[in-house]
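# Coordinates only, no sequence provided:
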């Protein structure tokens, strides 16, 4: 009897099945400390219990993207262990803050399948939910992944491509219970710019850059218990390089965006995302943002900005795609998200 887990391959998935992922994770202040050690994270709401309490929360929660990594990491052995690439995200919502002491577990429903024309791989769409110890859903999102086939001659599952929203509306977003910016301290937050200071179409160069180190990437990937082979085993790639975890690039770009968006405190929604080009050790990540939309929430004083966050490895800021519509080689990440900030 084989006791090891080789992971799922494309032909192993069925639309409609729910996969309950192993190994729940209790988070602590250690996650915050390690997250802030790995990335230049400086948003005040996630750095200071006192700042968070002044904003109506119980304490400083776990960073939104760190919470995403914890939930995402649980899914890897069942969804993307044999992935060729993580292709995109949609309909992501942060539903409740996550505090030290909370225990998170993950489950995923397979909502779409499509074999690629080469017959060697296929795309799997899943909707993943992160749940806490009170059975409350704290985070959900859709992602799609290109997964190898175990046997190229195996019968392909029937094709079903899910219909996904191109973007969440502000009414889809959940403002954390009790959140108020009535006593918001702009000096402690680091910048004076509020919701009303941003215009649709405005672009912001976040100026700073961070060179990716192999050791930091490996630490981050292990921290989130992400076991995808392409991040660990260099023999799986013809170039002999380990692929930097896409979430590492997301976190780096989000934290770099502090310079210009220090008051975009809370990530509330994920509209779309693409890992446009690979990232390797030695690449220097820079970031820029574009304001795509803005809206008032149903909570007085809390506004929402829809932002495009682009991570690059060189190249001129504010350049994204070529005349052929394809991402330029220096673009690593194109992320579309909603952030909450004081009005």
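Yep, that arrived. Since the model is a prediction, treat every value here as computed from it, not as a measurement. Numbers count the residues shown, from 1 in each chain.

# alpha carbons only for contacts and neighbour counts from here, please
Will do.

# end to end, how far does stretch 145-159 reach?
Terminal residues of stretch 145-159 lie 15 Å apart, using Cα to Cα, to the nearest Å.

# and what of stretch 164-172?
Distance between the two ends of stretch 164-172: 14 Å, counting by Cα to Cα.

# quick one: buried residues of that stretch?
Of all the residues in stretch 164-172, those buried under the rule 16 or more other Cα atoms under 10 Å are 167-168, 170.

# same check, this time on stretch 4-13
For stretch 4-13, the neighbour count (16+ other Cα under 10 Å) marks 7-11, 13 as buried.

# In CSV: those, plus secondary structure.
Listed next are these as CSV, based on DSSP: H, G, I helix; E, B strand; the rest coil:
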residue, secondary structure
7, coil
8, coil
9, coil
10, helix
11, helix
13, coil
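
# Save these as JSON lines, and put in distance to residue 221 too.
Shown next, in JSON lines, are these (distance: Cα to Cα, whole Å):
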{"residue": "7", "distance to residue 221": "18"}
{"residue": "8", "distance to residue 221": "20"}
{"residue": "9", "distance to residue 221": "22"}
{"residue": "10", "distance to residue 221": "23"}
{"residue": "11", "distance to residue 221": "27"}
{"residue": "13", "distance to residue 221": "25"}
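
# between these, which is nearest residue 51?
Proximity of the buried residues of stretch 4-13 to residue 51 (Cα to Cα) peaks at residue 7, which lies at 43.2 Å.

# Contact partners for the closest one?
Contacts for residue 7 (Cα atoms under 8 Å, 6 or more residues apart in numbering) come out as 77-79, 81-82.

# what about it, distance to residue 168?
If you go by Cα to Cα, the gap between residue 7 and residue 168 works out to 32 Å.

# adding another structure so you can compare the two:
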């Protein structure tokens, strides 16, 4: 009897399927230490218990993207094990901070299917939720993935493409309970610039660059238990290269954005995201940001800022798309997200 799992192929998905992903994971301090070893992550709220307590939280949570990677990684064996590429994100919300000792699990619902014209692959849309040990939803997001078909002759399912919001309304963003920046210390955070110092339309070159090493992205892939074959099996691609895990690029770009956005303390919403071009070991990743919008929040000491974060390689600062609307080849990531900052 076959006891192994080859993963799902495109024809194995049905609209409305609810998939409970194995295996729950309890978060420890090792998660934070490893995350900060992999990326130059320095945002104060995720680095210091004392800074977090001064901001109204009981302790420093695990980094927002580290929690995202845990929840995302749980979904990979059921959603994207046989993926060609992870294509995009939408409607992401961070609803509760994740602390050491919390246990996370993931659940996904299939909300869309569309076979590609080649008949060899199709796009699967899922809404994934991360839940803690109290069955509380700590985050949720939609992503869509191009997945291989097992049998190219299998009939195409009815096309269902979900209607997704272009962005999350600022009024729908959720602040962590107790979060307050009334006593915010910019000397400790590392940057004097607050919410009011940023203007819509402003662009920021984050200056620094980091060369992606094979060992680091492989460690990240294993840490988040991302079993997608394109990330760790060099024989799975015709060019013999492992594709850098998209989450590795997201976290690297977010960490690089500290230089210019050190007070963008917490990610609270993910409006959209695209892995524009593949990233491979040896590429040097740099980043720039654009301020897309600003909004008040329910707390007068906290402002919300909508940012576009662009990761790129080579010499492409502030370049994004060509005249035909396609991304320039140097752009690796285009991420649209909401953060909270002190006023």
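Thanks, I have it. Just so you know, these numbers come straight off a predicted model, no measurement behind them.

# top of the contacts of residue 7 of the first structure by neighbour count?
Greatest neighbour count in the contacts of residue 7 of the first structure, by other Cα atoms under 10 Å, goes to residue 79: 27 neighbours.

# Grab the nearest non-local neighbour of that one.
residue 8 (6.9 Å; Cα to Cα, 6 or more residues apart in numbering).

# Same check on residue 53 of the first structure?
Closest to residue 53 of the first structure by Cα to Cα, 6+ apart is residue 59, at 5.5 Å.

# which residues touch the one you found?
48-50, 52-53, 99.

# so after the helix or strand hosting residue 289 of the second structure, what's the next helix or strand?
If you go by DSSP states H and E, residue 289 of the second structure is part of strand 284-296. As assigned by DSSP H and E, the chain's next helix or strand after strand 284-296 of the second structure is strand 302-313.

# Could you tell me how far whatever helix or strand comes next after that following strand lies from the centre of the chain?
Going down the chain from strand 302-313 of the second structure, the next helix or strand is strand 331-342, by DSSP H and E. Strand 331-342 of the second structure sits 10 Å away from the centroid of its parent chain (Cα atoms, centre = their mean, to the nearest Å).

# Likewise for stretch 243-260 of the first structure?
Centroid displacement of stretch 243-260 of the first structure relative to its chain, using Cα atoms, centre = their mean, is 9 Å.

# Tell me the buried residues in it?
Those would be 243-260, for stretch 243-260 of the first structure by 16+ other Cα under 10 Å.

# and what of stretch 16-31 of the second structure?
Within stretch 16-31 of the second structure, the residues that count as buried by 16+ other Cα under 10 Å are 19-21, 24-27, 31.

# Kindly report the same for stretch 219-229 of the first structure.
For stretch 219-229 of the first structure, a neighbour-count test (16+ other Cα under 10 Å) marks 220-221, 224-229 as buried.

# do the same with stretch 180-199 of the second structure
For stretch 180-199 of the second structure, the neighbour count (16+ other Cα under 10 Å) marks 180-181, 184-185, 189-190, 193-195, 198 as buried.

# Against residue 46 of the first structure, how distant is residue 29 of the first structure?
Residue 29 of the first structure is 11 Å from residue 46 of the first structure, by Cα to Cα.

# Check residue 9 of the first structure too.
Distance of residue 9 of the first structure to residue 46 of the first structure, given as Cα to Cα: 38 Å.

# Same check on residue 310 of the first structure?
Distance, residue 310 of the first structure to residue 46 of the first structure, by Cα to Cα: 22 Å.

# Have a look at those two and say which one is more surrounded.
Between residue 310 of the first structure and residue 46, residue 310 has the larger neighbour count (other Cα under 10 Å), namely 31 against 20.

# That one and residue 41 of the first structure: what is the separation?
17 Å.

# Ok, residue 108 of the first structure next?
29 Å.

# more crowded one of these two?
Each of residue 108 of the first structure and residue 41 has its neighbours counted (other Cα under 10 Å); residue 108 has more, 24 against 20.

# What ranges does the stretch 1-150 of the first structure have for its helices?
Taking DSSP state H, counting those that start in this stretch as the criterion, the stretch 1-150 of the first structure contains helices spanning 29-38, 49-54, 64-79.

# mean per-residue distance, the shortest one to the second structure?
The reference is to helix 49-54 of the first structure. Overlaying the second structure shows helix 49-54 of the first structure at a mean distance of 0.3 Å from the equivalent residues (mean Cα distance after the TM-score superposition for the first structure).

# Kindly report the same for the last one.
Mean deviation of helix 64-79 of the first structure relative to the second structure after superposition (mean Cα distance after the TM-score superposition for the first structure): 0.2 Å.

# Check which helices and strands that helix sits against.
Where contact means 3 or more Cα pairs under 8 Å, 6 or more residues apart in numbering; DSSP states H and E, helix 64-79 of the first structure is packed against strand 103-115, helix 246-256, strand 266-275.
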